[in-house]
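[1] Sequence and computational prediction follow.
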Amino acid sequence: TQADLSDGAFAQLAWNSFYLAFLAALIAVGFALILAYAKRLNPRKIVSFSVATAGMGYALPGTIIAVGVIIPFAWLDHQLIALASNWFGVDLGLILSGTLVALLFAYTVRFLAVSLGAVQSGLDKIKPSLDGAARTLGSTPLQVLRQIHVPLMKSSVLTALLIVFVDVLKELPATLILRPFNFNTLAVRAFELASDERLVDAAPASLLIVVVGLLPVILLSRSIAKGRTGS
């Protein structure tokens, strides 16, 4: 473990965990904003049902979601490989199931409900009359969302980002199944060492999960507190 710490392997694990969690949080919150705003614009039963269905992933274990993602992604990869080989003579490789694309997709499915709940809570506090006033002045729905709603519910968006970030940081089953070759995170490394009963060696990776997640938690918590104080 000391060698790992000295040669920068643990720094790489921390960076992998950080940027993976950050990307997943951005994607999940982005989709949550789109879905919540679509439901606000068109509150029909079919839209409400679609939004509710999109948020069901949190009730499923990470292993089930990972298997449900890798099967269609692997099939699509093979179709793309055959197509590229026949038409262009190029070997694309596993561009979906063999990269972070599948992992980020699984994270989005898994944690969309968390971000959706926080975003919907913030959106419900904004009066619909504000939308009507902005649309009367010529703003498009996208402009209303970007220029009015997102700034007004800044604390809710930051809360959603924070929750998804922390959840992804410690997510293990989906990461174990879908991670690309030679790609590790702190959670995976801690699990591997603990599985070998190297509990002392697993301690640094476990502690680094807390350290990597601590700084954004503090920063976002302060931003949320300032946003609420300003409101």
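    Looks like it arrived, so ask away.

[2] going forward, measure contacts and count neighbours with C-alpha atoms only.
    OK.

[3] mind checking the SS state of Leu96?
    coil (DSSP: H, G, I helix; E, B strand; the rest coil).

[4] quick one: it and Asp77 touch, right?
    Yes: using CA atoms under 8 Å, Leu96 is in contact with Asp77, at 6.2 Å.

[5] Could you state which residue of this protein sits nearest its centroid?
    With distances taken as CA atoms, centre = their mean, Ala24 lies nearest the centre of the chain, 2.5 Å away.

[6] Spatially nearest residue to that residue (excluding sequence neighbours)?
    Spatial nearest neighbour of Ala24, excluding adjacent residues (CA to CA, 6 or more residues apart in numbering): Leu104 at 5.7 Å.

[7] okay, now the one to match up with it:
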Amino acid sequence: MPGTVLALGLLGPLVAVDGVIGDAWRALTGKGVGLLLAGSGAAVTIAYTIRFLAIATGFAQAALARLPLDLDDAAASVGARPGRVVRAVHLPLTRPALLGAALLVFVDCLKELPATLLLRPLNTETLATYVYQFATRGSFEEGALAALLIVLVGLVPVIRLVRLSDDLDPDAPLA
């Protein structure tokens, strides 16, 4: 789902929840609290979670689908409870995929602009909004450093992910 559609779809419910919280607070204390969700980083966090949850769950499902069911049966045969199986078997085996998902979500959040512009708290800038601010004014030189920083910060996790996948690839040639 595009960030703009998601942000516009979230604005109404977030403002409604803020209204209910504000009314309850006003009834208790006699003072208003303003916008708690829609006017804070919580709105951006909610939007990022909804927008990029598919990437993370896709990685997790793919990693879990590769695990043989015999591992669960073997753990159950020695008396391991489901929570212990998850901690001792599933998490260690799926850790590379989960780290890869986290890196990809981080890179996508870093460069997400539409949802951030619409939902961010006032007077708060991210790298993407900082670049956008200069680009809209035509001051490309002033925003170039922030744009380069987005590329570099996004490139480091990708390089790490590639190296991690090379370390895990059994068919990779030995160096």
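    On my side now, so go ahead. Remember, it's a predicted structure, so these values are computed and weren't measured experimentally.

[8] list the contacts for the residue nearest to the centre of the first structure?
    Ala24 of the first structure makes contact with 104, 107-108, 164-165, 168, according to CA atoms under 8 Å, 6 or more residues apart in numbering.

[9] Which position in the second structure pairs with it?
    When the second structure is aligned by TM-score structural alignment, Ala24 of the first structure is left unaligned.

[10] Just the element for Ala24 of the first structure, please.
    Using DSSP states H and E, Ala24 of the first structure maps to helix 9-41.

[11] Against which helices or strands is the helix or strand following that helix packed?
    Remark: after helix 9-41 of the first structure, the chain's next helix or strand is helix 45-54, criterion DSSP H and E. Contacts defined by 3 or more CA pairs under 8 Å, 6 or more residues apart in numbering; DSSP states H and E place helix 45-54 of the first structure against helix 9-41, helix 100-124.

[12] so the shortest one matches what in the second structure?
    Aligning helix 100-124 of the first structure against the second structure (TM-score structural alignment) gives residues 41-65.

[13] after superposition, how close is the matching stretch to the first structure?
    Aligned to the first structure and superposed, stretch 41-65 of the second structure gives a mean residue distance of 1.1 Å (mean CA distance after the TM-score superposition for the first structure).

[14] Could you give me the buried positions within that stretch?
    41-45, 47-48, 51-52, 56, 59-60, 63-64 (16 or more other CA atoms under 10 Å).

[15] quick one: contacts of it?
    Contacts of stretch 41-65 of the second structure (CA under 8 Å, 6+ apart): 1-3, 6-7, 10, 14, 37, 90, 94, 97-98, 100-102, 104-105, 108-109, 115-116, 119-121.

[16] so how far is that stretch from its chain's centroid?
    Averaging C-alpha positions (CA atoms, centre = their mean, to the nearest Å) puts stretch 41-65 of the second structure 6 Å from its chain's average.

[17] ditto for stretch 134-147 of the first structure
    The answer for stretch 134-147 of the first structure is 27 Å, by CA atoms, centre = their mean.

[18] would you list every one of the helices in the second structure?
    3-29, 41-65, 69-77, 82-85, 91-111, 114-119, 127-137, 140-168 (DSSP state H).

[19] and the ones you listed, which is most packed in?
    Compared across those, helix 114-119 shows the largest average neighbour count, a mean of 22 (mean count of other CA atoms under 10 Å).

[20] Residue range in the first structure corresponding to that helix, please.
    The aligned range for helix 114-119 of the second structure is 173-178, by TM-score structural alignment.

[21] post-alignment, the matching stretch versus the second structure, mean distance?
    Looks like 0.4 Å for stretch 173-178 of the first structure (mean CA distance after the TM-score superposition for the first structure).

[22] Give me the contacts around that stretch.
    Contacts of stretch 173-178 of the first structure (CA under 8 Å, 6+ apart): 62-63, 65-67, 70, 97-98, 100, 102-103, 106-107, 188.

[23] Also stretch 128-139 of the second structure?
    110-113, 116-117, 140, 142-144, 146-147, 150.

[24] and with 6 Å instead?
    Contacts with stretch 128-139 of the second structure, where a contact means CA atoms under 6 Å, 6 or more residues apart in numbering, come from 111, 113, 143.

[25] ok, the equivalent of the last one over in the first structure - contacts?
    Using TM-score structural alignment as the criterion, the counterpart of Gly143 of the second structure in the first structure is Ala202. Counting by CA under 6 Å, 6+ apart, Ala202 of the first structure touches 190, 193-194.

[26] For Ala202 of the first structure, give its distance to Leu186 of the first structure.
    Applying CA to CA, to the nearest Å, the value for Ala202 of the first structure to Leu186 of the first structure is 10 Å.
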